[in-house]
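Asks: Could you look at this predicted model? Sequence included:
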Amino acid sequence: MATAPQAGGLADVVFDHAEEDPHRVALGRKADGRWTDVSAAQFRDEVLALAKGLLAEGVRFGDRVAIMSRTRYEWTLFDFALWSIGAQPVPVYATSSAEQVFWMLYDSEVTACVVEHEDHAMTIGSVIDRLPHLKRLWQLDDNAVGELVAAGAHVDDEVVERHRRAVTPDSVATIIYTSGTTGRPKGCVITHANLMFEADTMVTRWEPVFHSKRGDEASTLLFLPLAHVFGRMVEVATIRGRVKLGHQPEMAARALLPDLVVFRPTFILAVPYVFEKVFNAARRRAEGDGKAGPFDKAVEIAVRYAEAMEHKAFGIGPGPSATLRMQHQFFEKVVYAKVRDAMGGRVRHAMSGGSGMARRLGLFFAGAGVTIYEGYGLTETTAASTANPPEQTRYGTVGQPIPGCTVHIADDGEVWVHGANVFSGYLNSPKETDAVLNEGWLSTGDLGALDEDGYLTITGRKKEIIVTSGGKSVSPGVLEERVRAHPLVAQCLVVGNDRPYIAALVTLDQEAVDHWLSMHGKPPLSAAALVRDPDLETEVRRAVVAANTLVSQAESIRTFRILAHQFSEEHGLLTPSLKLKRRAIETAYSEEVDALYR
């Protein structure tokens, strides 16, 4: 088990690794469409040079510097350069609105800001008159790194060393803002100790799954937003764990899948959305080739095979039968290997977090040769508090508490967490901090249950519980997740507060719909015509009926409305981490919601 660090800070490992093994490949960097290797020594030199430039430009110990960018190599470079001088990066989503940017930069009193491109610079510029502490702005696509390195050329290396030695585990490492599903984002104060404990625990306990086979070089392609705590933890864990790290700025399949094929990671860390996309793309490809039947059979065999292996791991079954093993082997080359090839060909393990994954999807991937370890955590817990252990994965749960962490279920079903990964509080918000922290225990706001083996299942959010006019309490998450499992469905929002019954708003996955129209010999339809198509409505109704089998009649979805457009972050209906903003959606679609009850 990893222990809470007693000395030093996050940047130390960069210098230590360069000293111990300077030629080891630490990162992969993509430039002009080509990947090149970055050694431990080269990364150390770049971090040091940038740190000197930051000092030369006036960044001081304890200063906060915002980073507004997609996931790219330079973000990691800035993180470790800032940590080298005791400064505190404040991550900002690349898609944040001007008002969101203003609040985060104002609340955290940032003195400088790094942006990716001119559009981001203009966003900052639109609110800069309300940011009295902001003095400097650098743009990555306008040679920010080169300019800073040149500015710091005269600074002695020892100046950075003095700053780095002054960093202690309880020093603040970063301020990460919550996604703001229920109001204004809050700044979570995360220390160097929080991140080091979290990263080292994940590396120590899960290191065997970083490899595709014994003895190979571990590598991963990071495509999660570095503004999110999950992506940030991956960044730190890979550097500390000597895992080759590459960056990909887009999670969209069209950009991500080609880089997975070229980079060929040995494991990946993602949100369920990515695995759903991989699965649905494989299903559409098979259907387009006239092989939907064999693909569906392969899925069924994979699920049964993985379930038999799961039972064996827990001592409640003998494992796959001889017949099942033969069927599984038959589909290995024709289906399962192709699914793995879409992720680069070497991935045998993956970790998933951020939202719940359907048990059946996890079983399919396990049966197809990619075991996905689902976990659970919050910004306040520096990412994972629980995760499925490598030797005993229970699909459909978020696993057991990670080593050094404790989980308790309160009388009202709320999940409480205790451990060295729990944050120190919300910035400038003592009352809100006191509301969630009690003698080191964090009340998460999530509802859950622990089984007899200590595996946690998340059942919903306290603030999202719907109470119908008849007094029935309904947790919408389980219904929404099941409806969304249908390949044609992009999003589902269950409604019914103070209403006589439960209903739902559903949006469509356009790529899947285009494929469905083609396979059914239908012409392309406008969005308005599409939502009125009776065959499409029948398909969505199947998803709703499937979801209703999970709950009682009083909790079931009685009616639904298909919407012409997806909920988007641009319109304020999603958080940057793609969570639904329930109140905002119900307000924006109030007429549609009212129509469900007429």
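Replies: Thanks, I have it. Residues are numbered from 1 along each chain as shown.
Asks: C-alpha from now on. contacts and neighbour counts both.
Replies: Will do.
Asks: On the C-terminal side of the strand ranked longest in the chain, identify the next helix or strand.
Replies: Criterion DSSP state E: the longest strand present in the chain is strand 441-450. Next helix or strand after strand 441-450 toward the C-terminus (DSSP states H and E): strand 456-461.
Asks: same for that following strand, what does it pack against?
Replies: Where contact means 3 or more CA pairs under 8 Å, 6 or more residues apart in numbering; DSSP states H and E, strand 456-461 is packed against strand 441-450, helix 476-484.
Asks: Contacts for the first one next, please.
Replies: Contacting residues not belonging to strand 441-450 are listed as 378, 409, 413-419, 422, 436-437, 456-463 [CA atoms under 8 Å, 6 or more residues apart in numbering].
Asks: Please enumerate the strands of the stretch 351-500 of the chain.
Replies: Along the stretch 351-500 of the chain, counting by DSSP state E, counting those that start in this stretch, strands occupy 371-378, 383-387, 400-401, 405-409, 414-419, 437-438, 441-450, 456-461, 466-467, 473-474, 489-495.
Asks: can you check the stretch 151-300 of the chain too?
Replies: Using DSSP E, counting those that start in this stretch, strands in the stretch 151-300 of the chain cover 172-177, 187-191, 219-222, 244-247, 267-270.
Asks: and the fourth one, what does it pack onto?
Replies: Looking back up the chat, that one is strand 244-247. strand 25-31, strand 219-222, helix 229-240.
Asks: redo that, cut-off 6 Å
Replies: Judged by 3 or more CA pairs under 6 Å, 6 or more residues apart in numbering; DSSP states H and E, the packing partners of strand 244-247 are strand 25-31, strand 219-222.
Asks: And here is the other one:
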Amino acid sequence: MSANQTPKPHPGPKPSATASPNTPHSPTLAHLTERAADQWPQAPALRWREPDGTLHHLTFAEAHTAAEEIARGLMALGLAPGDRIAVQSRLRPEWTLLLLAAASSGLVLVSLLPTTVPEEIAHVLNDCDAKAVICEDADQLAKVEAARPRIPGLRQVLVMDEVAGRDDPPLTLARLRAAGEHAVTPAALARRRASVRPDDLLVIIYTSGTTGPKKGCALSHGNYVAVLAAHPSPPRSPLASPDASNGTIFVVTGPHTIALLMQLLTWWSGYTLSWFQGGSADEMAAELQAARPSIVPLVPLALENIYRAVLAAHPAERHPQLLDAARTGLRVRELRAAGQPVPDDLQEWFERTDRTLFAEVRERFGGNLRRATVSGAPVSRDILTFFVGCGLPLVECYGMTETAAAATSNTPDDNRIGTVGKPLPGVEVAIADDGEVLIKGANVFHGYWGYDEGEFGTVRDGWLHTGDLGAIDAEGYLHLTGRKKELVQLSNGMAVTPHPFERELRAHPLISQAVLYGEARPHLVALITLDARQAADWASARGLPTDVPALVRSPELLDEIRDAVERANGGLQEYFRARAFHVLDRDLSADAGELTVSLKVARPVVHTRFRDLFESLYD
């Protein structure tokens, strides 16, 4: 599509009409806790396990009271509508309550992952001009305090957990709630709530760009309402107790894009929210099974871990039989869905296998699953086939932080494996002439905080230019084929830019190039090349071989490069760090197509040419 052409869109179904503020289709989320407390007062909204193993929950009525008290406390601090408050914490009840409090009081929540380092804290809080930050505990507080001299606009630092042993303990959320009860009336909060409009911002989520520092995606109440309204209403038995939830959502990721949407969906549709407390893959699998969820959003890495656990439960010699059984199971399910006959012997086999092997696989997800989604990075078709063949309602979907986490999706009843589905209701998808995926809809963000979108150009004529490459088939399913951007999408769903690490390494005199790799892998690895002249001088001074092929095998050289990698890693969040590296025995070459005319790394060429080498670093 050229600049003056209008793309031919593939629209999703029409969204339902917007209704009044106290209906499920409110134009804002300011009334979210109030409506949920009215509809499901004693149903469990949040369920979590404390470190001592005890299980706790908050009802929708209790959560509404807590969120209201926090909102009044934040107002008592003098925070005005539109002010930004940052939260640096793992996902826990207080995180959710702060999100809901911000929604009802017109504040804008800024998410900081608990792995964020002081340098990034200073950048984010200065960039969004945050007035307050809420830290999870003493460790997070220490990082914020290390950055605070560089954050002149920050007025207040609070903590979720009491910090002992300090002469000047910071304000806790408990004391904030108590202060709000006395300083701000419920009527004042009601007036603030009534003033919230659909275009008002709800969150700013900082994501990696292709170059430079992180940019903040500014997302409004209306963006999220558009996505939530597209979610089908959960089935509910007419005999169900009014104090029962509509099922459980189990979140395995940290408090970022997908988890944020799932928290809002909990209050929108009356689910119970539970989440992975952290730990090993085995612990995650055990918590998932115990939660017996109805909905599970997964990143590919989590799905791959479950897949490996399923296979590990059987002798290796049986693995080909298991995979073949799942493929056959998928064929039977497809015949049934198409209304075609299934041969009697195949039907008998299927029913027997569905009660045994397939049921065992479904039980890994708790045996109560209505929908599992996977997004954030490419997923192996074989893994998808395995789970769907075993009867899991597993579907691929697609979205970005810039689209409030969602844009297209398959459904359990309309699932085209190998695609990311069709546009959600109210969303249009088109493909530009260069293959880039374009998205238009009420879910598309307002732009990056602090950038003029008219100049920045991520959204042009209402179309979000995603940086992803794709195609739409004749039936309207979106196939993703690659990425225009140089973001690396890890298998845990995190999108990271390679530039900060590479830039730091290239500052070392011995290093000419550093190329990160990690698309759909659990972490980053690096290919490093040497500046031949600098390396020869360095080696000669130490009595080492001066030719590069011999030098790269020298323990002294490898120790020097290892130190450089550790220094580069030290100032970066963990997802941006390289965990392994290889020093190539030659430099990259423009003649070989590894460098562009302007001597930039031709990343696709390097990744393809050295793929086996990169992959060997994961062994």
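Replies: Everything's here; your move. These numbers come from a predicted model, not from an experiment.
Asks: hmm, back to that, mean neighbour count and distance to G396 of structure 1 added to the helices and strands packed on strand 456-461 of structure 1, as TSV?
Replies: Shown next, in TSV, are these (neighbours: other CA atoms under 10 Å; distance: least, CA to CA, whole Å):
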stretch	mean neighbour count	distance to G396 of structure 1
strand 441-450	19	12
helix 476-484	22	11
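Asks: Nearest to A298 of structure 1, out of these?
Replies: helix 476-484 (21.1 Å; CA to CA).
Asks: That closest one - contacts with which helices or strands?
Replies: The helices and strands touching helix 476-484 of structure 1, judged by 3+ CA pairs under 6 Å, 6+ apart, are strand 489-495, helix 534-548.
Asks: which one's the longest helix in structure 2?
Replies: helix 319-337 (DSSP state H).
Asks: How about residues contacting that one?
Replies: For helix 319-337 of structure 2, the external contacting residues (CA atoms under 6 Å, 6 or more residues apart in numbering) are F386, G389, C390.
Asks: now the helices for the stretch 251-400 of structure 1?
Replies: Along the stretch 251-400 of structure 1, the stretches classed as helices by DSSP state H, counting those that start in this stretch are 253-263, 272-288, 292-313, 322-331, 337-341, 359-367.
Asks: that older thread, and for the longest strand of structure 1, what span of structure 2 is it aligned with?
Replies: Under TM-score structural alignment, strand 441-450 of structure 1 corresponds to residues 463-472 of structure 2.
Asks: wait, what's in contact with the residue lying closest to D79 of structure 1 once chain neighbours are set aside?
Replies: Among residues not flanking D79 of structure 1 along the chain, P89 sits closest, at 6.4 Å (CA to CA, 6 or more residues apart in numbering). Applying CA under 6 Å, 6+ apart, we find P89 of structure 1 in contact with R64, V65, A66, T174.
Asks: Now do the SS call for the aligned residue in structure 2 for P89 of structure 1.
Replies: With TM-score structural alignment as the criterion, the equivalent of P89 of structure 1 in structure 2 is L109. Classification of L109 of structure 2 using DSSP: H, G, I helix; E, B strand; the rest coil returns strand.
Asks: any idea how far R460 of structure 2 is from L109 of structure 2?
Replies: Using CA to CA, to the nearest Å, we find L109 of structure 2 at a distance of 26 Å from R460 of structure 2.
Asks: Give me the three-state assignment for the alignment partner in structure 1 of M75 of structure 2.
Replies: Using TM-score structural alignment as the criterion, M75 of structure 2 maps onto L55 of structure 1. What three-state DSSP gives for L55 of structure 1 is helix.
Asks: re earlier: and which of the contacts of P89 of structure 1 is nearest T386 of structure 1?
Replies: T174 (22.1 Å).
Asks: Identify the residues contacting that closest one.
Replies: Per CA under 6 Å, 6+ apart, neighbours of T174 of structure 1: Q88, P89, V90, I190.
Asks: Quick check: the aligned residue for the last one in structure 2?
Replies: Think I190 of structure 1. I190 of structure 1 maps onto L219 in structure 2, with residues paired by TM-score structural alignment.
Asks: circling back: which residue comes closest to the match of M75 of structure 2 once chain neighbours are left out?
Replies: With sequence-adjacent residues excluded and distances taken as CA to CA, 6+ apart, L55 of structure 1 is closest to G152, at 7.2 Å.
Asks: what's around that neighbour, how many residues?
Replies: Residues near G152 of structure 1, counting by other CA atoms under 10 Å, number 20.
Asks: can you pull the contacts of it?
Replies: Residues in contact with G152 of structure 1 (CA under 6 Å, 6+ apart) are K52, G53, A56.
Asks: which residue lines up with it in structure 2?
Replies: Checking TM-score structural alignment: G152 of structure 1 goes with G180.
Asks: quick one: secondary structure of the residue nearest to V110 of structure 2 when sequence neighbours are not counted?
Replies: In space, and not counting its chain neighbours, V110 of structure 2 is closest to A86: 4.4 Å by CA to CA, 6+ apart. Here A86 of structure 2 is recorded as strand under three-state DSSP.
Asks: Isn't N246 of structure 2 up against T272?
Replies: No: using CA atoms under 6 Å as the test, N246 of structure 2 is too far from T272 to be in contact (7.3 Å).
Asks: Quick check on the two: which one has the bigger neighbour count.
Replies: Set side by side, N246 of structure 2 and T272 show more neighbours around T272, with 27 against 22, by other CA under 10 Å.
Asks: Contact partners for the more buried one?
Replies: With CA under 6 Å, 6+ apart, T272 of structure 2 has these contacts: P44, A45, L46, T248.
Asks: if I look at the third one, how far off is A259 of structure 2?
Replies: Here the criterion is CA to CA. By it, L46 of structure 2 lies 13 Å from A259 of structure 2.
Asks: Compare the two (neighbour count), which wins?
Replies: Neighbour count, other CA under 10 Å: between L46 of structure 2 and A259, L46 has more, with 25 against 20.
Asks: what's the counterpart of that one in structure 1?
Replies: Match for L46 of structure 2 (TM-score structural alignment): L27.
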